[in-house]
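Trainee: here are the coordinates; sequence isn't available:
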């Protein structure tokens, strides 16, 4: 008879390996954020402190998440190797084709500059250093696009989660390669969830379809927040699945799954919407267990009784997973809200029109969850009518059909009411002019949202996902099975519908495609591969060649996204920015106080010079309708800089703009490629981008 320890040393099954490696990304990301946030809040987010605290926290989360992991995936070694190979290939490819968006034009450079500041200084807010300009002056602006000026300091826009991750990459010497690494981890995560829900044979297909999609390539090559958010959300769904699959999970499994999912709010404030179904699901688990104890038998539960274990079993999923899942989500999301309030309050104020209603919805869901849990014994006596199951399935089809025909029924506009709206309207007008479309700055093109999805994953994936969702909804409403699909389907369905209804993003592509990355694209792909398996099984039952149906289905899933992506997949954008910025920094005197006197240069370079060159930087206020600052203001501030014992340096975009203040010298002349701006068609190329910076030393 073999000793017990011998069995523990056996090689783990292929399915268990896939299950483990697909949740590791979420556990590592969550552990780093849990350790990093307190350090950032106290102004000590530094390499040594972060590593000394981060590694034990990551180790603890990995131990809790992987300890006694059950067989939740049936997979072969080849299938696991295929998923890992797709992830590794995607990481290498995107690393080679990575962008260098450091000059602040849109969000990626804002995230990059935020991360660079954290990597160098480890604290917020960013000092404005008004004393380097002779003190405060009405003409001085210290914050531009992506940064807010608050009480003599500069506050970065956005949530701190992504910059904390990118800062770790900067410490390792690879800030611009970090997105490719995260993209590879996201491929693993999506493949792992597909393996759990659709079976190991479909995991490589889901991973490859996801990796080929243009929005995934786009957000895996530069510093966006969508990929880290996806890792936490889908990793959290996988952890919930694993927790409910354990025979005796204990409290840690549910709490960990909730914490990982809730921490998505620390990455993107929009994730508050995405985690709402998790709150409701946790309440459902609590209510189901409460009813089972009141009734005295698990057999009377309306849904999912086998997922919860035997009634009264203290270690079973029911008593622990539900309440601790709820607690974990609240703690994780609460950490995100706390970080936003403490570190980026102006950003919350800017988003108040959408965040305040979302917070109210979250509170309502919590109240309804508590009320449903209390009323569980009475609610459980209700039984859905027979027509509910087919009606739910047809509702799925009708909703997707409505989104498909929406462009012929509605044209979405947004009236200009704020300065930010005016900036967006002007941008849309310029893009329409470049694309030779009718000029209307109020157009949002949101009615095309489902068509965006078809561009990037293909019509077959959308159709298969719709069929899968309809079949799953029918089964869940009829018998409560497959219970494992309930939470993923709720998250995917809820977020897909709300995102397609109101994308809330500037509608040029590939820019707008990022809105589909955290849930919509991976969610529809996971549904589609399950749907393909369902179609294959039905064909086999009817005597058709299931093998050829499977091969044709795989081609239908993979070819359309590959065709869309091929136009831009091999063209990296904004290459050369890092070298150009470093050369510009080397041209500036070490004791300089930099004054930017031209509007576009101020928007692009105020934080770049401050963060990467390490020099006090400000823009001189520019009057409405002008491109450069009044000369009398410039000369007054120049004299104040001299009086402070520093060297004044003037920057602008053109030689003529700096000539009045000294001998012009060009310190940047970058020619590179930028993303296309397409409004009604999928992007299929890139545009030229020229950036010039001239300097004068008065």
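Mentor: Everything's here; your move. Values in this document were obtained by computation on a predicted structure and should not be read as measured data.
Trainee: make it CA atoms for all contacts and neighbour counts henceforth
Mentor: Will do.
Trainee: How about the residue nearest the centre of the chain: what's its closest non-neighbour residue?
Mentor: Centroid-nearest residue in the chain, with C-alpha atoms, centre = their mean: residue 226, separated by 1.8 Å. Nearest non-adjacent residue to residue 226, counting by C-alpha to C-alpha, 6 or more residues apart in numbering: residue 518, 5.4 Å away.
Trainee: any idea how far residue 160 is from the residue nearest to the centre of the chain?
Mentor: 13 Å (C-alpha to C-alpha, to the nearest Å).
Trainee: next up, a second structure to put side by side with the first:
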């Protein structure tokens, strides 16, 4: 008789085949003890190779058995860590803007309010976070999924969570190593840093001009780059969201801490984007999304200096993640039986996060315009999330606009033309919202459905068929239109004399035809190709077409596709925001055209949106490969190729890999060692900028000393250092650029009569030599900084840096020594 063993086997241990087992049993019936001894010998022989493997296999089985009890943990951790940055930002910005409006921004009150608020938001949001999401037919196409099995609720692999967090952390560390030290006001990062420094030290956004420190002398200019003057007060030229975050870094570690806040926010932005990828495409694609975004030079560029775009990404992507989580479960919410209250809570928090993007950048108003027709459609479909989401969105936007009107009114007045254009766009979206509203009536919906599927005269295609094909063709036409734009249009229209001169200088440097009025906006799609690559754009077009085809097919009634409804809930608002932002930003970037500066306009939505659509297209390609019978490893290979096709072009632009002329190792080294030593990465992604600025500013403040009234005789020096002197050095500053020697002598005398010490600063010794005799002191060099800045290029991506020099000479009256310091 032959026994067939059932139940789990331990590979390599015990009996490894059925035949020997049967033989041993039959012999034991015939020959008694001798057969038993033979069976024991055979068992010892077969078990010997597995002596060391058996404990490991047993431990693995135990871990697998126990891990089944916490199957929900990876999904919950993924939801929590990708919500965390946006929740912390909301918890910091809400009390921060309140105390700043009151002129009482202080570290202790902020800490007392922020900590419990952050704990409360994280507790209530993460407690309700779903542990898995409806991923319609995506799990089958994801790397590592079961062989073609379609799962409506796929678990989140622990390795995907670990990889996502590791990539985001590595990105933050990378940017911290190569962070920019823009303490001197060169562009927006310097303005943001000085804004954050001032409110951290003084608790108010109102900067006094301190005209009394210069006596009663008219004609002095107290404004500078990024700072407006009105009614004796200096007002920063930006929204206060990012400066509030930089103020927290100031309180922690001074100016170095504020500078390192940019890499931290950049890492959080990558993490938030990966969370959105995991919710819309699949958790297994989240590390790919984080990787592709992390290797892009524009993302690195804005994460090394205090730019507003990464914080906008944190709030935007985090808000969309919270909204997607609110749709993850419906009744029962993730199978935990909590009803719709968690969904409404998450939707409300998502609306607040989206609304607060305006507090960081006024340009976010344009990004949020598609949210209003989407909100109307949510009300039409009677989604319980609509009310909380709308309230949170309107509350965040209203709070942000009120703060802007109070703290940055001169700045908003300076961009009134852009705000007027935004008003027109808002009117168009209001009309679309009004057209959506009648769909709330069932009779209107039935009539629209009949019109959608009807075929006029029996021969013409139905409106649904036309819409379906239009959804496929439209992304292709948009990209094709931007591709041929440089051949049919040359954009001109710059009117600022300083910008015209700057562009002309760059054109002469690059041996281009000199035309300072050119804006180069017709090449905006080329900017995307330089940084993201053509394969990613093609995959994004394919992904957008696939989404449109599926939605239109379901709406036309050609198939009952419940998964298409799930796609519409998750993708509806993100696809509207992506489509609107891509078209409007590429048509009119509204920035200086030099790279990498202009690339920061692509950062908030354009590049991440194309990556998101590209990963969706990749997932559909992998799913199609599985559907036609491809093996699991073939599907993994297809997914890997798609991700590499999206990541390699961006990495090449960022790193600019190349070979040195000679190896840095000795002649006796191997050929491989010589080759490796020749590999170099001199690109902008591995180049730090404006190093040494903090030390140079410290020396300047020490040279100026205390009780000084600083007068700049050079406009360029005044624009770069006026707020630095006023904020970091703590001394009043004004510009008398262009004034005659007699007028400046009168300013000096007025300062002396006001019991202050006059200090003149200029860019060269010759500018101050004429005042040396009247002041009784010869000019001396107080700041000489030779550093590196981003190389500005008009017709291609930047390949590195170029030298930048700052020189400041000072003249002060003899007998009035300087002292003190920072």
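Mentor: Thanks, I have the structure now. Predicted model only: the values in this text are computed from it and were never measured.
Trainee: Report the TM-score for the pair.
Mentor: Taking TM-score structural alignment, normalised by the length of structure 1 as the basis, the two superposed chains have a TM-score of 0.91; 653 aligned residues with a C-alpha RMSD of 1.8 Å.
Trainee: what do we get in structure 2 for the residue nearest to the centre of structure 1?
Mentor: The alignment partner of residue 226 of structure 1 in structure 2, by TM-score structural alignment, is residue 309.
Trainee: That match is in contact with residue 298, isn't it?
Mentor: No: Residue 309 of structure 2 lies out of contact with residue 298 (C-alpha atoms under 8 Å); the separation is 10.3 Å.
Trainee: on that earlier part again, quick one: contacts for the residue nearest to the centre of structure 1?
Mentor: Shown in contact with residue 226 of structure 1 (C-alpha atoms under 8 Å, 6 or more residues apart in numbering): 219, 268, 514-515, 517-518.
Trainee: OK, contacts around residue 71 of structure 2?
Mentor: Taking C-alpha under 8 Å, 6+ apart, one finds residue 155 in contact with residue 71 of structure 2.
Trainee: try the one 10 residues further on
Mentor: Under the criterion of C-alpha under 8 Å, 6+ apart, the contact list for residue 81 of structure 2 reads residue 271.
Trainee: May I ask which helix or strand encompasses it?
Mentor: Applying DSSP states H and E as the criterion places residue 81 of structure 2 in helix 73-101.
Trainee: tell me the angle the first helix or strand past that helix going along the chain makes with helix 73-101.
Mentor: Next helix or strand after helix 73-101 of structure 2 toward the C-terminus (DSSP H and E): helix 107-127. If you take axes from the mean of the first three to the mean of the last three C-alpha atoms, to 10 degrees, helix 107-127 of structure 2 sits at 150 degrees to helix 73-101.
Trainee: against structure 1, where does helix 107-127 of structure 2 fall?
Mentor: Using TM-score structural alignment, the residues of structure 1 aligned to helix 107-127 of structure 2 are 47-67.
Trainee: Tell me if I am right that residue 593 of structure 1 is in a strand.
Mentor: Yes: under DSSP: H, G, I helix; E, B strand; the rest coil, residue 593 of structure 1 sits within a strand.
Trainee: which residue in structure 2 lines up with it?
Mentor: Looks like residue 593 of structure 1 aligns to residue 709 there (TM-score structural alignment).
Trainee: Can you get me a residue count around the closest residue to residue 33 of structure 1 other than its chain neighbours?
Mentor: Leaving aside its sequence neighbours, residue 33 of structure 1 sits nearest to residue 161 (C-alpha to C-alpha, 6+ apart; 6.5 Å). Neighbours of residue 161 of structure 1 under the rule other C-alpha atoms under 10 Å: 28.
Trainee: And the equivalent of residue 665 of structure 1 over in structure 2, how far from residue 450 of structure 2?
Mentor: By TM-score structural alignment, residue 665 of structure 1 lines up with residue 780 in structure 2. To residue 450 of structure 2, residue 780 of structure 2 is 84 Å away according to C-alpha to C-alpha.
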